[in-house]
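Asks: only geometry, no sequence info:
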């Protein structure tokens, strides 16, 4: 399972991320911090370690294609041995250090894994499971070109972490799940940058709800590469006068049947 770390320790880890902009460094549930994978540190110090709860991502570079097999959980997406315990209805917070890009939507997804006796999340095929969106944020105000995006508003420049809290649907049926955080940066003309990371969760609770099939998506497959929200030039005259943006991937499942 995860390791308990003090805020002081987590702050110390931030020094690794001062110049990085491509990944989710830590997770928190309540006061407990969980360490994610760090592509800047030796793989042998992380691969298969009992405290690891995040799928491996070997580079801060983005995924550039909406049809890449690594769109699900980054490259190579190797599963960790452990899980973050979290109760349905509680928050899990993704921790970034000095996220730099300002434009584009952010989404969070869950996918159910096989039972532990069947291999758990380590046995899950990230390209075949049914992902369902549980959180999203995009353009908050202003125009597509010059407005305020949530991706920009969650950034901190005082050395403190950039925090992204997501609530696990309270009615969700307990079990083993993967959580997928994705930042889609669209600041370069017609060249979207996808930054996905996945972690393993052991969700507890008394809920019985699961999302209808219409909410379930696959990665790749959830996005059309020609979607005007993905293949976009935000610097056109039209975008300078556009005050709305449709976040790709379909609707959020709120936990209701």
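Replies: That came in fine, so what should we check first? Since this is a predicted model, take the numbers as computed values, not measurements.

Asks: C-alpha from now on. contacts and neighbour counts both.
Replies: Noted.

Asks: three-state assignment of residue 177?
Replies: Following DSSP: H, G, I helix; E, B strand; the rest coil, we place residue 177 in the strand state.

Asks: that one - how many residues pack around it?
Replies: Around residue 177 there are 23 other residues, counting by other Cα atoms under 10 Å.

Asks: so who does it touch?
Replies: By Cα atoms under 8 Å, 6 or more residues apart in numbering, the contact set of residue 177 is 110-113, 121, 200-203.

Asks: this is the comparison structure:
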């Protein structure tokens, strides 16, 4: 079995994050790579790239284009039990993943251009009565023990990348600055011979505090929801909210 090393560009502030969700682990093709973030509410700050206080990584994860990277999220540090919701308290919203190509993933700060490779957002629940009853990416993630499968697009060129995994919790997003963004960046070295060159966005800049996917009343009747940021690129993955845990690499861990 191959072994990989990874590090997270994140704020290691456990005392502040105890009540919040945290991206903690990374899996590659079903192998656990065996690591906390506080929410970002100011979408104009540099912290929206990879969370606050990024530091140089100790290593990189080697992956191949087409591999599946599985990011793992939990509300409490060191709690990876499927018996508990990965993120509770009605922290419903979209789950999104971005890539940015960089010179050296170990030292990159996320200031380069990003493109979206994965999104699990929203779908109407015909038996529900409001947005909180609808299908959300976070609900799918909870059904999958906090795990989110993210295929690296087959046409990804070889090189170093940051992978940015993000949840936007909308439980208090009815006012400006209420949406809570949880993100972490992982350092990857991709092996591949693709030649994709997708359009990119900048963080900050990709989101506005007034975006309808950011300023959003989850408890009112919802007829539509569009996650913020760009569309998923060609070759990326758009999951249908409400499909639960489908094809998850490591859904049976205890």
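Replies: On my side now, so go ahead. For clarity, every value in this text was computed on a predicted model and none was experimentally measured.

Asks: report the TM-score for the pair.
Replies: Here the TM-score for the pair of chains, by TM-score structural alignment, normalised by the length of the second structure, is 0.74; 204 aligned residues with a Cα RMSD of 2.1 Å.

Asks: still on that earlier bit, which of the contacts of residue 177 of the first structure has the most neighbours?
Replies: residue 200 (29 neighbours).

Asks: just give me the match in the second structure for that one.
Replies: In the second structure, the residue equivalent to residue 200 of the first structure is residue 187, according to TM-score structural alignment.

Asks: so where does residue 93 of the second structure fall, helix or strand?
Replies: Using DSSP states H and E, residue 93 of the second structure sits within no helix or strand.

Asks: now the lengthiest helix in the first structure: which residue numbers in the second structure?
Replies: Secondary structure of the first structure per DSSP state H: the longest helix is helix 7-13. Aligned using TM-score structural alignment, helix 7-13 of the first structure spans no residues in the second structure.

Asks: equivalent analysis for stretch 175-182 of the first structure, please.
Replies: Using TM-score structural alignment, stretch 175-182 of the first structure pairs with 159-166 in the second structure.

Asks: what's the offset of that stretch from the middle of its chain?
Replies: 10 Å (Cα atoms, centre = their mean, to the nearest Å).

Asks: about what we covered before: could you list the buried residues of whichever strand or helix holds the match of residue 200 of the first structure?
Replies: Assigned by DSSP H and E, residue 187 of the second structure belongs to strand 180-193. Judged by neighbour count (16 or more other Cα atoms under 10 Å), strand 180-193 of the second structure contains these buried residues: 180-192.

Asks: what's the answer for stretch 157-177 of the second structure, then?
Replies: 157-174, 176-177.

Asks: surely residue 252 of the first structure and residue 132 touch.
Replies: Yes - here residue 252 of the first structure reaches residue 132: they are 7.4 Å apart, a contact under Cα atoms under 8 Å.

Asks: now the helices for the second structure?
Replies: Using DSSP H, helices in the second structure cover 14-17, 137-143.

Asks: quick check: the most centrally placed residue in the first structure vs residue 96 of the first structure, distance?
Replies: The first structure has residue 181 as the residue nearest its centroid, 0.6 Å off, counting by Cα atoms, centre = their mean. Distance, residue 181 of the first structure to residue 96 of the first structure, using Cα to Cα, to the nearest Å: 11 Å.

Asks: what is in contact with the two at once?
Replies: In contact with both residue 181 of the first structure and residue 96: no residue, using Cα under 8 Å, 6+ apart.

Asks: which stretches of the stretch 151-257 of the first structure form strands?
Replies: For the stretch 151-257 of the first structure, the strands defined by DSSP state E, counting those that start in this stretch occupy 162-167, 175-185, 193-204.

Asks: and the last one, what does it pack against?
Replies: Right, strand 193-204 of the first structure. For strand 193-204 of the first structure, the packing partners by 3 or more Cα pairs under 8 Å, 6 or more residues apart in numbering; DSSP states H and E come out as strand 84-87, strand 175-185.

Asks: quick check: the aligned residue for residue 67 of the second structure in the first structure?
Replies: In the first structure, residue 67 of the second structure lands on residue 90 (TM-score structural alignment).

Asks: how much space between its match and residue 172 of the first structure?
Replies: 11 Å.

Asks: which residue in the first structure aligns with residue 226 of the second structure?
Replies: Aligned partner of residue 226 of the second structure by TM-score structural alignment: residue 246.

Asks: how much space separates the closest residue to residue 235 of the first structure other than its chain neighbours from residue 3 of the first structure?
Replies: If the residues on either side of it in the chain are set aside, residue 235 of the first structure comes closest to residue 145, at 6.0 Å by Cα to Cα, 6 or more residues apart in numbering. Distance from residue 145 of the first structure to residue 3 of the first structure, counting by Cα to Cα: 41 Å.

Asks: higher neighbour count, these two?
Replies: A count of neighbours by other Cα under 10 Å puts residue 145 above the other of residue 145 of the first structure and residue 3, at 21 against 14.

Asks: quick one, which of residue 90 and residue 172 of the first structure is more surrounded?
Replies: Counted by other Cα under 10 Å, residue 90 of the first structure and residue 172 do not tie: residue 172 has more neighbours, with 23 against 16.
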